[in-house]
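Visitor: Generate coordinates for the sequence data below:
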Amino acid sequence: MYITVLQDNKETLGDLYNYKFKYFLSENDKDKVNEKPKLDIQVDIGNLPISISGSEANAVLEPKGHSSSSASQKSFKVTLDEKSGKWKGQKIINLSKSPYDMSRIRNKLAFDLFKTIPNMFSLRTQFFHLYIKDLSGSSKQFIDYGLFTQVEQPNETYIKNHGLAQQGYLYKAEFFEFNRDDERIKNVDDPSYNKIEFEKVLKIRGIEDHSLLIGMLDDVNNYSLNINDVIKKHFDRENYLTWLAVNILTGNWDTNSQNFLLFSPITAERWYFIPWDYDGAFGYESQPHEQELYAPWQTQPLSNYWGVKLHKRFISDSNNLKDLTQELEEVSKYMSEEKVKSLVSKYYSQTSSIIKTLPDLNFIPSTLENYEKEIKRLPSVIETNKKRFYENIDTPMPIFLGIPEVQGNKTVFKWEESYDLKGNDLFYNFSLSTDPDFKNVVFNKDSLKDMTITVENLAKGKYYWKVDIYNSKNKHQIAFDLYHIVSGKSYYGEKELIIN
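Guide: Now for the predicted structure:
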């Protein structure tokens, strides 16, 4: 693919590279909504049905991605204009760099596997070798930008192209945990409806009428309703089970609040999960440069979903857990080690020569030796994650620590009750220290049955506290909480407390 950035742009390719997505905008920034640089370009894909002449633009280029927007190598979104026609039925061409994926093939591997799995949606993908000529800067020649993976845009065009519906409700999760969130999730006829606020939770890609979504969220958050009745009314159960099983087996842990879409045909009133972004799957967390960046519970398949209301309620039902286990075994047949190995070998032959040369060679997150090891490791990951699932069934679920209450010379600590999927007895070990490494413990109490403890006569100063959970089989769990220090180190399962 060849892209020419035209000379008369108000912004430059350099502006695009300086852009960084902001997750939580301040009050002063709320109207900016992560404004992205947009550049008029000429794009030549070889089989695009348009003849390019002179300085006429045929598309717009902008940065793509959230966390990846901070990477040195950027991902792009190309939007073809009306006179350009469509490329393979698509007006939007996503070019994902996957800068933190050492193999650079995880996204394509995932979506090609999904094509064969019943009750699972997939997206079309293709590798591209990209060249860019930047007439807005000093470059007058095409420069090699290396390997990219094109990933189909799931939007209204996607729904029509795949014969799913002529119209539908479609949302992309931005930070969405199936909470009611009635301050942001409102219908368009509500006088206080704010699309900017709404889209901080869910990006609207279909019909802008949220009554169906709100009805589903009301029921998910209504604990007087049986969760199985809620699932039957609002979701396609087989698709939901398959989506959960696929994410567990691929190890796509970053799917509890983002990296998925919700879709409902206008005639069905039933929600389906559509997958999105799998360059963080297939053992991503075990790459040499990524280790220690995850809390223990994040790589435990069931614990990872425990903080999401829908998944927590569903998994808590023993029959649902049994169904999920059966689905996991069935789906794993479509992602056998032999099948994955065959696809990885195919992709390696297509991409390795690009990755091993400039510019990509300079940006591999580790060494070439580790790159080769990573390629060989990928086929074994599915079985590793299946073992994690079965181990997690025997493990207590994570909790959230409460806010301590100071009552005179007493400090009362509270925490949530944990849950054991097999009904084993649970115990809590409480520890209080003056340092986050817990080398100087000033108080501890083990084998607590209650979710509270009172500590007396704490001197003024800074403290750190944690609760370790054990069941009667001596399986261990920590809290969801995180204490992060300025130097960058993270302490999982603990909170800071300041006594004045």
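
Visitor: going forward, measure contacts and count neighbours with C-alpha atoms only.
Guide: Fine.

Visitor: what element comes up after whichever helix or strand Asn94 is part of heading to the C-terminus?
Guide: Taking DSSP states H and E as the definition, Asn94 sits inside strand 92-96. Later in the chain than strand 92-96, the nearest helix or strand by DSSP H and E is helix 106-114.

Visitor: Direction-wise, compare the next helix or strand after that following helix with strand 92-96 and give the angle.
Guide: Following helix 106-114 in sequence order, the next helix or strand is strand 125-134 (DSSP H and E). If you take axes from the mean of the first three to the mean of the last three CA atoms, to 10 degrees, strand 125-134 sits at 90 degrees to strand 92-96.

Visitor: so how far is stretch 170-186 from its chain's centroid?
Guide: Relative to its parent chain, stretch 170-186 has a centroid offset of 15 Å by CA atoms, centre = their mean, to the nearest Å.

Visitor: Now the second one, please; I'll put the structures next to each other:
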Amino acid sequence: MGATEKLPEYRLFIHPLDLNELRKDIWIDEPVSAKLTINGKKFEVDIAYRGSHIRDFPKKSYQISLYKPATYRNANVFHLNAEFKDPSLVRNKLSFDFFNDIGCLAPEARFVFLKVNGRNEGVYLELESVDEQFLTNRQLPSGSIFYAVDGDANFSLMSDLDNEVKKSLTIGYEQKCGTQEDIDHLHQMIIDINTIPRDNFDKEIVNYIHVDNYLRWLAGVVFTQNFDGFVHNYALYRNKESGLYEIIPWDYDATWGRDVNGEEMESDYLRITGFNTLTARILDCKTFRNEYKSLLTDIMSHQFTVDYLKPKIERMHATLRPYVLLDPYKKDSIDLFDNEPDYICTYIEERSAFIKREIELLN
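Guide: Sure, this is the predicted structure:
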């Protein structure tokens, strides 16, 4: 991104009656029809609010489904995220770019400026949907995709929400694509994650999990310090050719030193060994643990450094700044926005120092 880059302008027109319908109950997922204009090209779309707690924010996030024409930028569904609680607006994109840089699948993301019925709604992050088209765009084999929608997606027999035995082992997941057979396979995998004997775990888990991908994802969660990332905020993709699951990050605005409310999160808050059952069992295997240690060390030498990340952060900041001044929800906190690049760089330094100390304890 160049410092003088202009953001694409997205113009949404929603009929006032439909807009009233959308606003009547923010918790309903039923979309309304709208017209979207991008660079003079018109699209007929369905629009709905997206997210859980973020629907309560004054600046809404949206899911856009295209039906005439049916695709835009090789997608028929995409998301417009308000990034309302992130004072920098860049954490989600910075995270997904970082995951890509360390060799992990992640959605593409780019900033746009949104107008709704002629009114400035401000800076948004356009996020690629993790679906069949996501796989096609990367020339990946077809396969099942499950979204981890709550804390029960913890790879355990026990609920992370109430510490009771789960009524269903696939609770916590929402199937995006696939068959009943794929649901049954996920169910069996969770049983085996919890019951394979310790002596055989490293030999058998590789029949389910692409371990190198999992360790790279784990490192990404740990470096960005996404506290919810181990039991939420991810998608599972099972590659039909290899038969193995890969894991894809999602919703990474509460990262890089700030929590879900945009408040400071200490750089040593999140331990490097994670919180879910699968991570614990993988890191219990000496071979995988050593791979993880080497991976953390390598990333700290290359992608997770101020020298590497600061230019990216500053480019995004410079590109967004004139648009933040036009954002009715963000313009009054421009001073906080201007302090964020330094804040994030300080976090990188402090988090790196913490991880270096903790690696020594991974024996």
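
Visitor: Could I get the TM-score for this pair?
Guide: The TM-score (TM-score structural alignment, normalised by the length of the second structure) is 0.85; 341 aligned residues with a CA RMSD of 2.6 Å.

Visitor: which residues of the second structure does the strand holding Asn94 of the first structure align to?
Guide: Mapped onto the second structure using TM-score structural alignment, strand 92-96 of the first structure covers residues 77-81.

Visitor: Would you mind getting the average deviation of that stretch from the first structure?
Guide: Superposed on the first structure, stretch 77-81 of the second structure shows a mean distance to its aligned partners of 0.8 Å (mean CA distance after the TM-score superposition for the first structure).

Visitor: what residues does that stretch touch?
Guide: With contact meaning CA atoms under 8 Å, 6 or more residues apart in numbering, stretch 77-81 of the second structure is reached by 50, 60-66, 71, 124-129.

Visitor: In strands, which of those appear?
Guide: In strands, defined here by DSSP state E, the members of those are Tyr62, Gln63, Ile64, Ser65, Leu66, Tyr124, Leu125, Glu126, Leu127, Glu128.

Visitor: Turn these into CSV, columns for neighbour count and distance to Asp150 of the second structure.
Guide: CSV is the format used below for these (neighbours: other CA atoms under 10 Å; distance: CA to CA, whole Å):
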residue, neighbour count, distance to Asp150 of the second structure
Tyr62, 21, 20
Gln63, 21, 19
Ile64, 24, 23
Ser65, 23, 24
Leu66, 21, 27
Tyr124, 25, 24
Leu125, 21, 23
Glu126, 22, 23
Leu127, 22, 20
Glu128, 21, 20
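
Visitor: quick one: which two of the contacts of stretch 77-81 of the second structure are the most distant?
Guide: Pairwise distances across the contacts of stretch 77-81 of the second structure (CA to CA) peak at 23.1 Å, for the pair Lys60 and Thr71.

Visitor: Neighbour count: those two, which is higher?
Guide: Taking other CA atoms under 10 Å, Lys60 of the second structure and Thr71 do not tie; Lys60 has more neighbours (20 against 14).

Visitor: Could you report the distance from the more buried one to Glu9 of the second structure?
Guide: The gap separating Lys60 of the second structure from Glu9 of the second structure is 17 Å, by CA to CA, to the nearest Å.

Visitor: can you check Gly243 of the second structure too?
Guide: Gly243 of the second structure is 41 Å from Glu9 of the second structure, where distance means CA to CA.

Visitor: And Ser129 of the second structure, by the same measure?
Guide: In terms of CA to CA, Ser129 of the second structure sits 20 Å off from Glu9 of the second structure.

Visitor: Good, wrapping up.
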